[in-house]
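sequence and predicted structure are below.
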Amino acid sequence: MRWIDQYRAKVTTADRAVELIKPGHRVHIHGGCAEPEELVEALLRRAPELRDVEIVHLTTMGNADYTLPQYEGIFRHVAFFIGANVRQAVHEGRADYIPIFLHEIENLFRTGAMPLDVALIQCSPPDDYGYMSLGAGVDIALTAAQCARHVIVQVNDQSPRTLGDAFIHVSKVEAIVETSRPLPEYRKPEPTEVHHRIARHVANLIPDGATLQTGIGEIPDAVLSALRNHKDLGVHSEMVSDGVIDLIQAGVINNEKKTLHPNKVIAGFVLGTRRLFDFIHDNPIFEFHPTSYCNDPFVIAQNDRMVAINSAIEVDLTGQVCADSIGPLPYSGIGGQVDFIRGAARSKGGLPIIALQATAKEGTVSRIVPLLRAGAGVVTSRGDVHYVVTEYGVAYLHGKTLRERAEALIEIAHPAFRDELRREAERIGLLGRRGVLRP
């Protein structure tokens, strides 16, 4: 049968498509800005007929009403990374969190450790050969679709057609729901002067010809804006944001010096606005891959001068990094931080960087701490940490003693907390009598 005939035979309504979802099923939902919102809305309408449906996904930018109290017992969300739209449900016990390295998630699907009954994904319309692009996010969604027993596709003519290992054929899906609606967007908060100060310290570490990984948020965006005078930069990252557009258009990011996938931006997904979706549409500079590839530390390390820039909630005086919880309370996720920190550490000339603001809560709390809070998760171990950057400077920890680490980190803490940090460091034996800081 011709692919176009298969396609027409599979087109249905969202409400009929989600009838494939039964009580007790595990359902994967396409994440980020690629969330198939029309399918999610239909799933919610089907709620009275369902029970004990587990919903798994990365962060989504759209509707997550299945975590609301009225759906308890019907849906239960399991997060690989906690977004703002599900955080309250996790805290109130209606949803769960799996701490896991991003590059290892897909193996749960492949091995059957987490079998999937249904995958809900969003794609662009098929090309002349019947292939549909996963658009704004390949991430773990392509593998989920390859492993699930049933695949439902929201075909959205407003979804970008992205290139790389980003396609699924019409013959591989069970139901197709056509729609035309804007993608949910991630609108970045504006960086402050403090973020720009941090960014300048980070930018000073980055050589021309480096390959970058940046996350989402004010500091990564500020770092990108601080790189306008750099040359021949490349990108290999789990995700990219609007911040790369200006650098690509200015020729700062040209990927020419990359030692792996030269001339290409390698990414798993994007988080951004319509401007970014339009920019990646059929743009051959972008090559999308599953996160099992993008985030594999051994793949990352093949990029010479690999620079990984990641954030933290707090860092203790020995260099342990908490990035996914506030004390015992889950806040976000492990994500790709360790994947890229380890990949950059093994890269020739690589720079693994943890960047954070020195304080929180309007300057009343230090994020450089003597000890992590009780119950806090250690995302990046002190053995993995190389550079820690705040607005007050750069601490290099790799190969340093515990005393040297404490001294270096106190020097980049906010001045208002340095004396207290030194007293605590002496009390717990990190500094002792030799712990004399330079003025």
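Cool, the structure landed.

going by C-alpha atoms from here, please, whenever you check contacts or count neighbours.
Will do.

what secondary structure does the residue nearest to the spatial centre of the chain sit in?
In the chain, the residue lying closest to the centroid (C-alpha atoms, centre = their mean) is Gly335, at 5.4 Å. State at Gly335, reduced to three classes by DSSP: H, G, I helix; E, B strand; the rest coil: coil.

next: Pro352.
Pro352 is classified as strand under three-state DSSP.

that one and Pro328: what is the separation?
26 Å (C-alpha to C-alpha, to the nearest Å).

more neighbours: which of the two?
Set Pro352 next to Pro328 and count neighbours by other C-alpha atoms under 10 Å: Pro352 wins out with 26 against 12.

against that first model, consider the following:
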Amino acid sequence: MRLGLPLGLGKPNQLANALYRHIRENPRRQLTLYTALSLGRPLAGGELQRRFLEPFVERIYGDYPELDYLRDLRSGSLPENIRVEEFYLQPGSLLDSAPAQQNYISCNYSHVARDINAKGVNAVAQLVARDPARPGKLSLACNPDITLDLLPMLQRRRAAGETIVTIGVVHDQLPYMPGDAEVDEDFFDLLVDAPGDSSTLFSTPNMPVGLQDHCIGLHASALVRDGGTLQVGIGSMGDALTSALLTRHRDNAGYRALLDSLDSTARHAELIERDGGLAAFEQGLYGCSEMFVPGLLALAEAGVLSRRVAARPGSSPSEPGVWLHGGFFLGPQAFYRRLREMPREELAGIGMTGIGFVNNLYRDEELKREQRRYARFINSAFTVTLLGAGVADQLEDGRVLSGVGGQYNFVAQAHELEGGRSILMLRSWRESEGELSSNIVWSYGHTTIPRHLRDMVVTEYGVADLRGRNDAEVIAALLAIADSRFQDELIAQAQEAGKLPKDFELDARYRDNTPERLREATRDLRELLPEFPLGCDFTEHERELLRALGWLKSKLKLSEILELGKATLDAPEPEAFPVHLQRMGLAKPDGLREELYQRLVLAGLKASAEPSR
């Protein structure tokens, strides 16, 4: 059996587990799973994280059925007669899984249907939604992305005599999406329709957005042109961009004050005038994004995503059209609930469809060019080289963090669409276990976006417009948005390679790129930079603990006793945070180890207090 399962939310976990167990117990049978983004509950990396996560995971994930094959991938116990090939991994979760790393398929999202069809996939199974008001119909809901592209290929193989089976599993909590996502019941050969077996849908709780990400989002938001097109990815930088766009529309004076505080309007006045804008959205934006993230829904409900286009080629001019074309969705439980409760006429504005339509420019190219005017494809990277290459999927040693997904698709589109721009959001620096390092580097052993496709890069310090520039200009532009603690070393490396003149001098305006300047500049505007701009699943005390644990992780090697001891010297007394300690099971520590954990938590709570966030 060569079984295709959707990426992310649309996997029928219970069916997949039943098939997996059956074939695992029958070693003469062979199973290959083709999928991506196999989702599992977050796992704790240490004792403190475990104490924080376990109650939260129980509350949020409930009876979500874990994937048996994912458990065995993580533990290295996948049976010999079963192979799992994924083209996108849950970020950072399988770095140490040899089978996952060895069987990872590096390909563009838009090529997946072609590639798994060529491998002979002979079964497809996915979750579907049912609506009593639509008898005889089902919805591919969260995942029409690959299924709609793959179906014609499977039909041709069936016509040639191959045996291929399609299986739908109805989930009563899955939002019913209309349009291209809606199919006839006979779309599937087998239908499992047992609503009582539906379990908790996997969700991705919104994580906190810090000042560094907020500044990145603010700079990027000024590059979005009214009347244009928006694509954005998942994560806190994407949430920060959404927050900035919402502020731009709802509180324009506050928005401009934030940009002025960061000196963005002065540094990038010409760029903003040419490619972006600062005014509220009168014409509105159209969304064209492989992933329908919760932020896009928030933008639509605020009136920002309001430019409608034809839902599909050949649509009647009298149809109201859609404000978004998307391939799949994933988000918090509140996001699913909002979609379930949305009236059908409102849902009609969301065009869930095949990834071939969203991620490609070819096929229906004239229509797409008309719809995707002034496109801003905004994604993230974890490293950018001084010559303009972006790194987003793989470490230098070859281990895959996540995958290419659709990032390359959108970067390439940006270069082909008139007025289109690709924007890579990047934190200029990071801190791990007390070690500081620059995310702008001279070179890196792998690239996701080659430097010949360089376009715009945005850090918390500003925007580097790299399109069409020579190498020395690219280097100078990236140095201007690098953290000042690393600029001299980067300049020396570029000069040693002969890529910068020996007498190069970085403009003094960019020599104060420091976190302290950003904190001071925005100190009086913090109410416009919410920690959770799109809502939150954490309690107030959990939010404070989350900040404390993040601080501990960034500052300390939690395996080194000496560092831990130093960190606890100035910790406040337990009476200062009784509820927090109770939540962590450390109100009454039992033994020296728990006393140390208690002091660490107290130290983290003190250090990560709100005024210094």
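Sure thing, it's come through. Only a predicted model underlies this, so the values are computations on that prediction, with no experimental measurement involved.

TM-score for these two?
Remark: TM-score between the superposed chains equals 0.87 [TM-score structural alignment, normalised by the length of structure 1]; 409 aligned residues with a C-alpha RMSD of 2.3 Å.

now do stretch 456-474 of structure 2: distance to the chain's middle.
23 Å (C-alpha atoms, centre = their mean, to the nearest Å).

apologies, that question was intended for stretch 28-44 of structure 1.
On C-alpha atoms, centre = their mean, the centre of stretch 28-44 of structure 1 falls 18 Å from that of its chain.

could you tell me where that stretch falls in structure 2?
In the comparison with structure 2, stretch 28-44 of structure 1 aligns to the range 4-20 (TM-score structural alignment).

list of residues touching the matching stretch?
31, 33-39, 65-69, 116, 121-128, 142-143, 146-147, 169, 201-202, 329-330 (C-alpha atoms under 8 Å, 6 or more residues apart in numbering).

same deal with stretch 421-435 of structure 1?
Contacts of stretch 421-435 of structure 1 (C-alpha under 8 Å, 6+ apart): Leu317, Val369, Pro370, Leu402, Arg403, Ala406, Glu407, Ile410.

what about the residues you listed, which are in helices?
If you go by DSSP state H, the contacts of stretch 421-435 of structure 1 have Leu402, Arg403, Ala406, Glu407, Ile410 in helices.

which one of the residues you listed is nearest Ala250 of structure 1?
Ile410 (38.3 Å; C-alpha to C-alpha).

what sits closest to the alignment partner in structure 2 of the closest one if chain neighbours are left out?
Matched by TM-score structural alignment, Ile410 of structure 1 corresponds to Leu479 in structure 2. Distances taken as C-alpha to C-alpha, 6 or more residues apart in numbering place Gln487 nearest to Leu479 of structure 2, at 6.3 Å, with adjacent residues excluded.

check the mean deviation of the helix or strand where the one you found lies from structure 1.
For Gln487 of structure 2, the element it lies in under DSSP states H and E is helix 484-496. Helix 484-496 of structure 2 differs from its equivalent in structure 1 by a mean of 0.7 Å after superposition (mean C-alpha distance after the TM-score superposition for structure 1).

now do the contacts for the match of Ile410 of structure 1.
Here Leu479 of structure 2 is in contact with Leu386, Gln487, Leu490, Ile491, Leu506 (criterion: C-alpha under 8 Å, 6+ apart).

what does Arg382 of structure 1 give?
Thr318, Gly319, Gln320, Val321 are the contacts of Arg382 of structure 1 under C-alpha under 8 Å, 6+ apart.

so what's the residue count around the second one?
In this case it means Gly319 of structure 1. Gly319 of structure 1, neighbours per other C-alpha under 10 Å, totals 29.

is it true that it touches Val385?
Yes: if you go by C-alpha atoms under 8 Å, Gly319 of structure 1 and Val385 touch, sitting 6.5 Å apart.

what do the two both touch?
In contact with both Gly319 of structure 1 and Val385: Leu397, using C-alpha under 8 Å, 6+ apart.

and Val244 of structure 1, how far from Gly251 of structure 1?
For Val244 of structure 1 relative to Gly251 of structure 1 (C-alpha to C-alpha), the value is 11 Å.

higher neighbour count, those two?
Neighbours per residue (other C-alpha under 10 Å) separate Val244 of structure 1 from Gly251, with Val244 holding more: 19 against 15.

how about the residue mapped onto the more buried one from structure 2, secondary structure?
Matched to structure 2 by TM-score structural alignment, Val244 of structure 1 sits across from Leu296. Of the three states, Leu296 of structure 2 takes helix under three-state DSSP.

hmm, His541 of structure 2 is touching Pro578, no?
No: with contact defined as C-alpha under 8 Å, His541 of structure 2 does not reach Pro578; the gap is 10.4 Å.

so what's the residue count around whichever residue in structure 1 pairs up with Asp115 of structure 2?
Correspondence of Asp115 of structure 2 to structure 1, assessed by TM-score structural alignment: Leu108. Other residues near Leu108 of structure 1 come to 13 when the count uses other C-alpha under 10 Å.

list the contacts for Leu108 of structure 1?
Leu108 of structure 1 neighbours (C-alpha under 8 Å, 6+ apart): Met114, Pro115.

A helix includes it, no?
Yes: applying three-state DSSP, one finds Leu108 of structure 1 inside a helix.

and it, how far from Asp221 of structure 1?
Distance from Leu108 of structure 1 to Asp221 of structure 1, by C-alpha to C-alpha: 32 Å.

next: Arg367 of structure 1.
Distance from Arg367 of structure 1 to Asp221 of structure 1, by C-alpha to C-alpha: 20 Å.

please name the nearest non-neighbouring residue to the residue mapped onto Val209 of structure 2 from structure 1.
Val209 of structure 2 maps onto Pro191 in structure 1 when the alignment is built from TM-score structural alignment. Of all residues beyond its chain neighbours, the one nearest Pro191 of structure 1 is Glu218 (4.7 Å), with distances taken as C-alpha to C-alpha, 6+ apart.
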